[in-house]
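**Student:** predicted model follows, preceded by the sequence.
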Amino acid sequence: MFNILLVEDDISLADWVCEYLSEQGFNVSHVARGDLVMDVIKRNSTDIVLLDVMLPGLNGIEVCRLIRQNKQSQATPIIMLTARADEFDEVIGLEAGADDYVIKPVRPRALLARINRQLSQSNKAESNLNSELVFGDLTINQEAKRVVYQDKEVELSTSLFTFLTYLAQHAGSVVDRDSVFKALKKREYDGQDRRFDVMLSTLRKLFNDDPQKPQKFKTIWGKGYLFVSDAWQEKPSLDNEE
């Protein structure tokens, strides 16, 4: 049985979400304040977090960042619940480490589909038998869901890890947005969803890839994304050359 942590201060909404998900076979815990989340996560096993954006005590974006900074929960899938449908919430939430978001009013079956998708992706990454991808100073251990770059571990959300792994598995080849959406979201690209553009930007920041002149992660205009396989070896210093 999967354990879900619902963080929502709207009690009526929280009650029916807890009831509905319990009927679907999940074990659901609920807290109504953002500043209580980390204590619950540290005490209990949590497989996925449903996190409202507007919360008393600590807002959802800050809670999301704290979850990602904690080693115990850094790979736990997070689905944000937001009453605002504008791009600002989407971009900020994804950059903070959220894996997906649902716009209120929440539809039960749609929420269940998002939860099952995240749990499926998480389990698939854990069970992948091709355990390591190595490119110069970068090592991606798919079985352990661990990324090491220049001898330092890089903490990634489940969605970022899955996206990075997918790009690395297709190293040297341009992957179009529609292929990425079909592989990772099980649907076609609608021409507007920018989540993977945001994730690519986040990966560039994490791996010190100049967004103006990227060498590791390239966006090929009109085609898609390119993971450059030979850009991960640190170049030798020229200081000692005569």
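**Tutor:** Everything's here; your move.

**Student:** going by C-alpha atoms from here, please, whenever you check contacts or count neighbours.
**Tutor:** OK.

**Student:** residues contacting the closest residue to residue 130 other than its chain neighbours?
**Tutor:** In space, and not counting its chain neighbours, residue 130 is closest to residue 142: 6.9 Å by C-alpha to C-alpha, 6 or more residues apart in numbering. Residues in contact with residue 142 (C-alpha atoms under 8 Å, 6 or more residues apart in numbering) are 125, 126, 128, 129, 130, 131, 132, 133, 165.

**Student:** comparison target, given below:
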Amino acid sequence: MSAQLLMIEDDSRLAHMVGEYLGQSGFTVTECATAQAGLTHLQNPPSGTAPELVILDLMLPDMDGLEVCRRIRAAQGDMAQIPVLMLTAKGDPLDRIIGLELGADDYLPKPFEPRELLARIRAILRRRVEGAPVANKLLRFGSLEIDRDARAVTVAGQLCDLTAYQFDLLVALAERAGRVLSRDQIMEAVRGRELEAFDRSIDVHMGRIRAAIEADPKNPKRIVTVRGAGYVFAKQQD
């Protein structure tokens, strides 16, 4: 059975082109031209099965794509966990940063190559399916526990709110605890292949992860910034 994708995009010509291209690669794409139609589809999918990924345009006629992303992440149940790949025609990096802060898993600026869109979709879905190729599925660092199988993170028994991409970033760092990783190395670890990187996006995600797992996000003890080099996950924790 092909993977089900939802594309929320008001440019019908672009949506049709993308749908045809992704269809040739085994995906089934449902197109929604408005934010409300997309949210309704996510809340009550006609097939009874939610899509595996949402391709979300930033500029929609009835609602800002950022607000759509916020509503997806604020939803109850499985809908909140659906990966979101945001499309933006705006050149201002701030829009991408805000999208990532709201929980988007990745972004792609317009105009884009369909092959890159396909590569990013496959990378996101692969991260969700494969998991970490190691025997120990549970990582423990003091009160912090990372369960690879359940794709869940808890601190002192309390579940942390992380997107799929943020979970993968945390795992990539935790598996290499004590080792300083550059932004490029971190992105390579979670993508599985080298794609054009927007370095600031890593900083945004790290801020969100710290907010979820650190006692004091402004003075982090678990994920430490190494100026001019990148990040390191501390081996010794509470």
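**Tutor:** Done, it's in. Quick caveat, the model's predicted, so the values are computed rather than measured.

**Student:** rewinding a little: which position in the second structure aligns with the residue nearest to residue 130 of the first structure?
**Tutor:** Mapped onto the second structure by TM-score structural alignment, residue 142 of the first structure lines up with residue 148.

**Student:** next one: residue 49 of the first structure
**Tutor:** Residue 49 of the first structure maps onto residue 54 in the second structure, by TM-score structural alignment.

**Student:** quick check, that match in a strand?
**Tutor:** Yes - assessed by DSSP: H, G, I helix; E, B strand; the rest coil, residue 54 of the second structure belongs to a strand.

**Student:** residues near it, how many?
**Tutor:** 26 (other C-alpha atoms under 10 Å).

**Student:** how close does the residue most central in space within the second structure sit to residue 162 of the second structure?
**Tutor:** Of all residues in the second structure, the one closest to the mean position by C-alpha atoms, centre = their mean is residue 105, 1.9 Å from it. Distance, residue 105 of the second structure to residue 162 of the second structure, using C-alpha to C-alpha, to the nearest Å: 10 Å.

**Student:** roughly how far apart are residue 51 of the second structure and residue 39 of the second structure?
**Tutor:** 12 Å.

**Student:** for the two, indicate the residue with more neighbours.
**Tutor:** Using other C-alpha under 10 Å, the more surrounded residue of residue 51 of the second structure and residue 39 is residue 51, with 21 against 18.

**Student:** what secondary structure does the more buried one sit in?
**Tutor:** Secondary structure state of residue 51 of the second structure, per three-state DSSP, is coil.

**Student:** residues touching it, list them.
**Tutor:** By C-alpha under 8 Å, 6+ apart, residue 51 of the second structure lies in contact with 3, 4, 5, 6, 42, 45, 82.

**Student:** can we see that at 6 Å?
**Tutor:** 4, 5 (C-alpha atoms under 6 Å, 6 or more residues apart in numbering).

**Student:** likewise residue 23 of the first structure?
**Tutor:** With C-alpha under 6 Å, 6+ apart, residue 23 of the first structure has no contacts at all.

**Student:** again, but for residue 48 of the first structure
**Tutor:** 4, 76, 77, 78.

**Student:** what residue in the second structure is paired with the last one?
**Tutor:** When the two structures are superposed using TM-score structural alignment, residue 78 of the first structure falls opposite residue 84 in the second structure.

**Student:** and its match, how close does it get to residue 232 of the second structure?
**Tutor:** 27 Å.

**Student:** what are the ranges of the helices in the first structure?
**Tutor:** When secondary structure is read from DSSP state H, the first structure shows helices at 11-23, 37-43, 60-69, 87-96, 108-127, 158-169, 177-184, 195-206.

**Student:** for the ones you listed, which one sits closest to residue 138 of the first structure?
**Tutor:** Checking the helices of the first structure against residue 138 of the first structure by C-alpha to C-alpha gives helix 158-169 as the closest, at 10.2 Å.

**Student:** how close does residue 192 of the first structure get to residue 165 of the first structure?
**Tutor:** Between residue 192 of the first structure and residue 165 of the first structure the computed distance is 23 Å (C-alpha to C-alpha).

**Student:** residue 212 of the first structure too?
**Tutor:** Using C-alpha to C-alpha, we find residue 212 of the first structure at a distance of 23 Å from residue 165 of the first structure.

**Student:** and these two? which has more neighbours close in?
**Tutor:** For residue 212 of the first structure versus residue 165, neighbours defined as other C-alpha under 10 Å are more numerous around residue 165 (21 against 6).

**Student:** ok, the contacts of residue 48 of the first structure vs residue 63 of the first structure, which is closest?
**Tutor:** residue 78 (10.4 Å).

**Student:** can you pull the contacts of the closest one?
**Tutor:** Residue 78 of the first structure makes contact with 48, 49, 98, 99, according to C-alpha under 6 Å, 6+ apart.

**Student:** before we move on, the earlier item: the contacts of residue 48 of the first structure in strands, which ones?
**Tutor:** With strands taken from DSSP state E, the overlap with the contacts of residue 48 of the first structure comprises 4, 78.

**Student:** ok, so of the contacts of residue 48 of the first structure, who is nearest residue 57 of the first structure?
**Tutor:** Within the contacts of residue 48 of the first structure, proximity to residue 57 of the first structure (C-alpha to C-alpha) peaks at residue 78, which comes in at 18.8 Å.

**Student:** residue 100 of the second structure matches what in the first structure?
**Tutor:** Structural alignment (TM-score structural alignment) places residue 100 of the second structure against residue 94 in the first structure.

**Student:** its match: how many residues sit nearby?
**Tutor:** Using other C-alpha under 10 Å, residue 94 of the first structure has 25 other residues around it.
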